[in-house]
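Chemist: Please find the sequence and the predicted model below.
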Amino acid sequence: MSDTPASGYVRRLSSWDAAMIVVGGIIGGGIFLNPGIAAQRTESGLALLLVWVGAGVLTLIGALCYAELGARRPHAGGSYVYLREAFGSLAGFLFGWTMLLVIYSGSAAAVATIFASYASGVFGLPPGTVKPLAAGALVFVAGINLFGLKLGAQVQNLFTLLKLLAVAVLVVCGLFLAGANGAGVLAADPARGNVGFIGAALPVLFAYSGFTYLNNLAGEVREPQRTLPRSLFMGMLLVIAVYALVNVAYLAVLGHAGLAASTTPAADVMNRVFGPIGAKLIAIGIAISTLGFCNITLVAGARVLQVMGEDGLFFRSVAKLHPQHRTPNVALLLLSGWAVLLALSGSYGQLLDYATFGDWLACALGVATLFWYRRTQGAEASFRVPGYPLLPLIFVGVVGWVVIETMRSNPVNAGIGVLIMLAGIPVYYIWRRLFPLAASAD
């Protein structure tokens, strides 16, 4: 494989870098915040752990499907490229449109706000500093990546290692220092009723979002046919193990009822072990974790916009790579700037709902393209998802079920998310009329 793909990117990311991107793109703020919500919707510690592990296995299936897609198309753009090739340029454009407006930008803005909330609490800053601090965090991570992906990857590796250290401290404190009773971890909570898999799965699935980000950077990964499958598989196994252990720690210290009543379970565990100092230490760890998530989200999204610009489905200026660093700086600044505006708007809660809904819908459609590739190009590939076609069908079916149930249970936010996607259809046709060269992308 050449070091410089046709797109002009340089393959600088090692297997270690790729694995850290997988882990860093998934572990953000969800594992520190959402277990309490999931506990409210389950009747026991056992049920809660089954939901977390089950959602992890589902995500692992999706990651294996994306491993084959990445091996077949080891270029920048990820889901956009797969959707464009399998379903046409309109499908690719709608993904890029939604990615820019809410999925990546909304996720980055929402998680940057979580960073700012924890950071302001650690340093005793007034509430009015949260929005500016969130915007500053986005500017900071974007600025790092203007000077080359290798520097950005080194910073991302540091963020990921620090967040894993914070998780390790939390698990050790929960399991070994709090005098926890292991039998109580799986105990039932008589005050809770089971609302079904979907109700508990939604906050859990949000915590697993981001496993597709590495594919967006496939044009910069060394030996991508070998590295992408290995990094996706190993990274997902690590995330599933981390999430299971953290939830065991929460249950061991707080119990199912205590976890269901907690909005900040990580801080509650550390506060019970070390007092206020422990809560402040884990707040720093959460801030670092969220900052790393914002970093990889913006970097991955910028590659999608850059490829769209090359295809003529977006402004040609965003297709430009920096002559020295080979980074899509215009695309990065555009995506980061929009994310900053969203963070300053203060509507991050709704944006997070739209982003989660759109992200998993895009994941299901991305996996569905695998059937098109197998039909048109055959089964020959450097990596093939095991259990085909059963595993991809399971992933598409379960995620489709979750999307439909989300629309039924939260029709307003889901409906707005759908409208945002559909609004891209007239924009696409207006764009093609104004810029006829976009027709060459079909």
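Modeler: Thanks, I have the structure now.
Chemist: Please count neighbours and contacts with C-alpha atoms only from this point.
Modeler: OK.
Chemist: I'd like the distance between residue 49 and residue 314.
Modeler: Taking Cα to Cα, to the nearest Å as the measure, residue 49 falls 43 Å from residue 314.
Chemist: whoops, residue 133 was the one
Modeler: 30 Å.
Chemist: Comparison target, given below:
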Amino acid sequence: MTHNPVESSESQRASDSSPAGELGGPDHQPRRFGFWAAYFLVVASMVGAGILTSSGFTLHDTANPAGLMVIWTLGGILALCGTVTIAELATMLPRAGSDYLFVREAFGREAGIVVGWATFVLGFAAPTAVVGRLSANYLSIPLTSHFDFGSAAAYLEPSLATLFVGVLMAIHCLGHRESSGVQVLSTLVKICLLVGLVVIGLSFGEGDWGHFAASHVPDSNEFFTLGIGLIYVSYAYTGWNAAAYVAGEVRDPERLLPKSLIAGCASVMGLYLLVNLTYVFALDPQEMTQLSIPEVIPVAQLAAKQLFGSQVADVVSILLGLGMLASVSAYMLSGPRIAFAMANDGAFPRFAAKLHDRRQTPVAAIVVQGLIAIGMVWSGPFLDILNYTAIGLAVVSGLVVASIFPLRNRANLPHPYRLPLYPLPPVLYLLLMGWIVATGLMQDVQGLQLEEPRLPTTMLSLLTILLGLPVAYFLARRKQAS
């Protein structure tokens, strides 16, 4: 990736002299990322655990291909609504911090701290653990089918995930060039694998278009089940705002940020719909209902096995496991920028605000996120971690999108980009997010009424957000006293 020092310096000075610079505070980060680095960051952040797991749950619970395609289309529309909204916010305030910065300027410093805290934990550390675990799961499928690991098999997945997080944490500490290179290369590998699964699978695979005949109009119980499926789908689309997290490091943000955000989200939506089409072509919906939940989690591996046979499926499983490292990389690149911006504002421990003297990367923040993610890797089963982060992200993203209403008419902010059809996109997004949270809480209530109660992951996720309230109060009092 090329870098023009003069252009970067001029962009930084222009940003610092703008109203956005005054609001965001000086972050002194060099603007070295261009369109493609930001675009691939969005794509890599979105294409992760969700597309490789969520469809298996829906087919298992409903055996309804049409319902599957509908919720993935609805999830894509939801993501686009959020994307155009965040594009306007990011061009108003093209600084490091994104969620924290937008909510802080819209609703006050305390609200910004709560959202920043939740974003760092639920939006980056937890998804890093989720994708790390799923990557290890896909990689371990061929290993456990050919080798007997005995009692060590239970530790194989979290051990591999820990290794992945640790290695990528070190790479992102090295510098911008290394970060961009890993991001572009790993994302290209993953996208090529999914595109190959679609093109080769639909052209030469052993599938059946007759599987779509199982489509039907859902009854009331199935509507609720599809609503739960939409929770997982909305999680699969998270990451549409990824480029905004490095807004303080993107050249010409007023022009490149909207392009990279919208292009990335639209590309992923098209890819997701094609991948789900391939899943239905490959997998008999009725047979999916006969499998256990752990068996349907690696749905892409199941589809590859049906399309190409066991040997090819093992290769695909390994390649997808490696390709998912792009998402781990994206989270390790974006998340520390939240901690960096908050630390500069006195809302996070000061060590997170320090850049490496030579490499100019937030090393301390990267290491903290990596260590939290490794802790979550060992905290429980994959599905519990996924459920824990999905609802919290819905709430946080809703608060961020709602920031557009008080900020849009601020006269002291630049407005180089205005989202189309305002206020419809943010209103639609907030309505659907509210419905998703309500569905998650209903699922928790039903789970607690079982003979063997399920862990109320939605409530735990909301509790994590609420824990930010005393933190925000303490930090606000400390800042007033200083």
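Modeler: That came through fine. Not measured: the values here are computed from a predicted model.
Chemist: TM-score of the superposed pair?
Modeler: Here the TM-score for the pair of chains, by TM-score structural alignment, normalised by the length of structure 1, is 0.92; 438 aligned residues with a Cα RMSD of 2.3 Å.
Chemist: Check which helix or strand the equivalent of residue 288 of structure 1 over in structure 2 maps to.
Modeler: Aligned counterpart of residue 288 of structure 1 in structure 2: residue 322 (TM-score structural alignment). Using DSSP states H and E, residue 322 of structure 2 maps to helix 310-323.
Chemist: Give me the mean deviation of that helix from structure 1.
Modeler: In the superposition against structure 1, helix 310-323 of structure 2 averages 1.8 Å from its aligned positions (mean Cα distance after the TM-score superposition for structure 1).
Chemist: So which elements touch the very next helix or strand once past that helix?
Modeler: Using DSSP H and E, the next helix or strand after helix 310-323 of structure 2 towards the C-terminus is helix 325-344. With contacts taken as 3 or more Cα pairs under 8 Å, 6 or more residues apart in numbering; DSSP states H and E, helix 325-344 of structure 2 sits against helix 35-46, helix 99-107, helix 109-118, helix 126-146, helix 153-174, helix 176-204, helix 242-245, helix 363-377.
Chemist: can you tell me what part of structure 1 the shortest one aligns to?
Modeler: The alignment of helix 242-245 of structure 2 onto structure 1 (TM-score structural alignment) covers residues 213-216.
Chemist: Could you give me the buried positions within the matching stretch?
Modeler: Buried residues in stretch 213-216 of structure 1, counting neighbours by 16 or more other Cα atoms under 10 Å, are found at 213, 214, 215, 216.
Chemist: and the closest residue in space to the match of residue 288 of structure 1 that isn't next to it in sequence, how many neighbours?
Modeler: Spatially, and ignoring its direct neighbours in sequence, residue 322 of structure 2 is nearest to residue 135 (6.6 Å; Cα to Cα, 6 or more residues apart in numbering). Residues lying near residue 135 of structure 2 (other Cα atoms under 10 Å) number 30.
Chemist: and residue 135 of structure 2, what does it touch?
Modeler: Contacts for residue 135 of structure 2 (Cα atoms under 8 Å, 6 or more residues apart in numbering) come out as 161, 320, 321, 322, 324, 325.
Chemist: related to what we said a few turns ago, now render the buried residues of stretch 213-216 of structure 1 as TSV, adding distance to residue 269 of structure 1.
Modeler: Below are the buried residues of stretch 213-216 of structure 1 laid out as TSV (distance: Cα to Cα, whole Å):
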residue	distance to residue 269 of structure 1
213	31
214	32
215	36
216	36
